[in-house]
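Chemist: Have a look at this prediction, sequence included:
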Amino acid sequence: MKLTGNTIFVTGGTSGIGRGLAEALHRLGNKIIISGRRRALLNEIIAVNPGMAAIELDINDPASIKRAAETIIRDFPETNVLFNNAGIMPFDDVAGPIDDATAQGVITTNLLGPIRMSSALIEHLKAQPEATILYTSSVLAFVPLATNAIYSATKAALHSYALSQRFQLRGTGVRVQEIAPPWVDTDLIYKSGDPRAMPLEDFIVQTIAALGTDAPEILVEAVKPLRDNPGASEHALVHAFNQGIVDHPIPVGS
């Protein structure tokens, strides 16, 4: 995608990767509209980023998505980039019973949310001279983390959805790009300074550089070895990846 002159709507733009990329793209001269459920937090962020705008959005609520899309089309008709970034990552243990409400919450936020948001804006984006839909998936779409099985499954599904949508939009001016982060040191799990986690600032720099290309997948260097298709060795790779986490657990804060 082009890196300047866009009007970009960001879901999940109040913290972590979403906020970091929103602010970086804002500094590059794009019009940024962030969204989230908490108006007070939205106001805090736009106060320190003059020119940025905000819309209240509950990505779990189809009616809220519809209202947000109507507001974007009415108040920001030049919007040409949808950045689907909202997501949650609770731990789970699929070796035992799963709490159904938690499972539905993860699936609704991480998968149905971006599907619904894209659907609500797709005709508007197709009417733009050029447009982009961005999805934040995860390296866990390719190599699942067993302690976050439902999260990993939603990101694998989102990757599949992006592949299909990219093909279906091939004859239009809408590009589909997927950002697949590694473990980044944010509050998605617990901001701990763990040396295995990529510093957010480094992730933002590498991601912005890659976004300025035509690459369908935006991959920082740390992701590329795990992104390579493991083929018939997939089971051994996933087992070894997760055993490494078991041997050196991810810190979990309260």
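Modeler: Ah, there it is. Numbering: from 1, shown residues only.

Chemist: C-alpha from now on. contacts and neighbour counts both.
Modeler: Will do.

Chemist: Can you pull out the residues in contact with stretch 208-220?
Modeler: Applying C-alpha atoms under 8 Å, 6 or more residues apart in numbering, the external contacts of stretch 208-220 come out as 1-3, 21, 24-25, 176-182, 203, 206-207.

Chemist: Just the buried ones out of those residues, please.
Modeler: Among those, those scoring as buried are 1, 21, 24-25, 176-182, 203, 207 (criterion: 16 or more other C-alpha atoms under 10 Å).

Chemist: Greatest separation within the residues you listed: which pair is it?
Modeler: By the measure C-alpha to C-alpha, Met1 and Pro182 form the most distant pair in the buried ones among the contacts of stretch 208-220, at 21.2 Å.

Chemist: quick one: Gly29 and Thr7 touch, right?
Modeler: No: the criterion here is C-alpha atoms under 8 Å, and Gly29 misses it with Thr7 at 9.5 Å.

Chemist: Which positions in stretch 189-198 come out as buried?
Modeler: Per 16+ other C-alpha under 10 Å, stretch 189-198 contains these buried residues: Ile189, Lys191, Ala197, Met198.

Chemist: Would it be right to say that Lys2 lies in a helix?
Modeler: No: going by DSSP: H, G, I helix; E, B strand; the rest coil, the assignment for Lys2 is coil, not a helix.

Chemist: ok, and here's another one to check against it:
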Amino acid sequence: MKPSGNTILITGGGSGIGQALAQRLHDAGNTVIVAGRRQNALDETIAGRANMHALVLDIESPEGIADFTERLLGAYPSVNVLINNAGIMRFEDLAQTHDLTDAEATITTNLLGPIRLINSLTDHLVKQSDAVVINVTSGLAFVPLTTTPTYNATKAAIHSYTITLREVLKGKVEIIELAPPAVQTGLTHGQETRPGYQPLTDFTDEVMALLTQQPTPPEILVERVRFLRFAEANGQFDETLTKLNAFAAQARNG
């Protein structure tokens, strides 16, 4: 990925990792379009920054994505980078029969949303110079948190989907996976200040350093997520699963 001169679309750009990356990528010399459900949050992200724009996107709706794509390409036909960052994380209890509303919403937002958006932009991106798709997954794609089973599953699925995209679009579109660790954002209640989670600024600094490497790594892995990414390969999966879930429980209840 070239470090500047891109026109970048980033979903979930109104808060958290999406907002932080959007602002840093803009400040690095890129035109950035942030997309999300809430116009006021998007406006806060772009405030005071020239060449930064906002478009409302209903990531849950196929019709909404089709309408968004038409508006996006009509206004910003030079888009050459797509960052699929929008996502939700819901706690579930698999120990008993329960309502699946949260699970279904998670699949729609975290899995179907990126698949639909990538599909809607593929014909455009393959015609662009220096085209890139970055899919944001999670360390939990590799070692699951037992309280967020559907979230883990969607991120594992996007990891696999990203590998396939990389092979199919080789030589046409650069495909990158960004797998965050636990970061201090508003993804879940109280997470912004949760002890033991990586501060957002530190995470963003590491990501930007990796993204500007030439060539850019196909997987953007900050130091804190590597123990999850390579747990199975290193023969430490069971141990890591136990430690991860004990840490998460203590962090939420401490």
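Modeler: All right, it came through fine. It should be emphasised that the depicted structure is a prediction, and the values quoted were computed from it without experimental measurement.

Chemist: Could I get the TM-score for this pair?
Modeler: TM-score of the superposed chains, computed with TM-score structural alignment, normalised by the length of the first structure, equals 0.93; 250 aligned residues with a C-alpha RMSD of 1.6 Å.

Chemist: Which ones among the buried ones among the contacts of stretch 208-220 of the first structure lie within helices?
Modeler: Leu21, Ala24, Leu25, Phe203, Thr207 (DSSP state H).

Chemist: distance of the second one from Ala210 of the first structure?
Modeler: It refers to Ala24 of the first structure. Ala24 of the first structure sits 13 Å away from Ala210 of the first structure, going by C-alpha to C-alpha, to the nearest Å.

Chemist: swap in Phe167 of the first structure?
Modeler: 21 Å.

Chemist: for Thr186 of the first structure, same thing?
Modeler: Thr186 of the first structure is 20 Å from Ala210 of the first structure, by C-alpha to C-alpha.

Chemist: burial count for Pro62 of the first structure?
Modeler: By other C-alpha atoms under 10 Å, the residues close to Pro62 of the first structure number 16.

Chemist: Just give me the match in the second structure for it.
Modeler: Matched by TM-score structural alignment, Pro62 of the first structure corresponds to Pro62 in the second structure.

Chemist: returning to what we had before: looking at Gly29 and Thr7 of the first structure, which is more packed in?
Modeler: Under the neighbour definition other C-alpha under 10 Å, Gly29 of the first structure and Thr7 were set side by side, and Thr7 has more, 21 against 14.

Chemist: May I have the residues that are in contact with that one?
Modeler: By C-alpha under 8 Å, 6+ apart, the neighbours of Thr7 of the first structure are Asn30, Lys31, Ile32, Ile33, Phe76, Glu78, Thr79, Asn80, Val81.

Chemist: Which pair of the residues you listed spans the longest distance?
Modeler: Top of the distance list for the contacts of Thr7 of the first structure (C-alpha to C-alpha): Asn30 and Phe76, 12.6 Å.

Chemist: re the thing from before, Ile107 of the first structure: which of the buried residues of stretch 189-198 of the first structure is nearest?
Modeler: Ile189 (17.0 Å).

Chemist: Strands along the stretch 51-200 of the first structure, start to end?
Modeler: Along the stretch 51-200 of the first structure, counting by DSSP state E, counting those that start in this stretch, strands occupy 53-56, 81-84, 131-136, 174-179.

Chemist: Run through the neighbouring helices and strands of the first one.
Modeler: If you count contacts as 3 or more C-alpha pairs under 8 Å, 6 or more residues apart in numbering; DSSP states H and E, strand 53-56 of the first structure packs onto strand 31-36, helix 39-47.

Chemist: Make CSV from these and add distance to Asp92 of the first structure and mean neighbour count to it.
Modeler: Output for those, formatted as CSV (distance: least, C-alpha to C-alpha, whole Å; neighbours: other C-alpha atoms under 10 Å):
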stretch, distance to Asp92 of the first structure, mean neighbour count
strand 31-36, 25, 24
helix 39-47, 28, 15
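
Chemist: which residue packs closest to Leu134 of the first structure, ignoring adjacent ones?
Modeler: Phe83 (4.6 Å; C-alpha to C-alpha, 6 or more residues apart in numbering).

Chemist: ok, now how distant is the one you found from Ile115 of the first structure?
Modeler: Distance from Phe83 of the first structure to Ile115 of the first structure, by C-alpha to C-alpha: 12 Å.

Chemist: Good, we can wrap up now.
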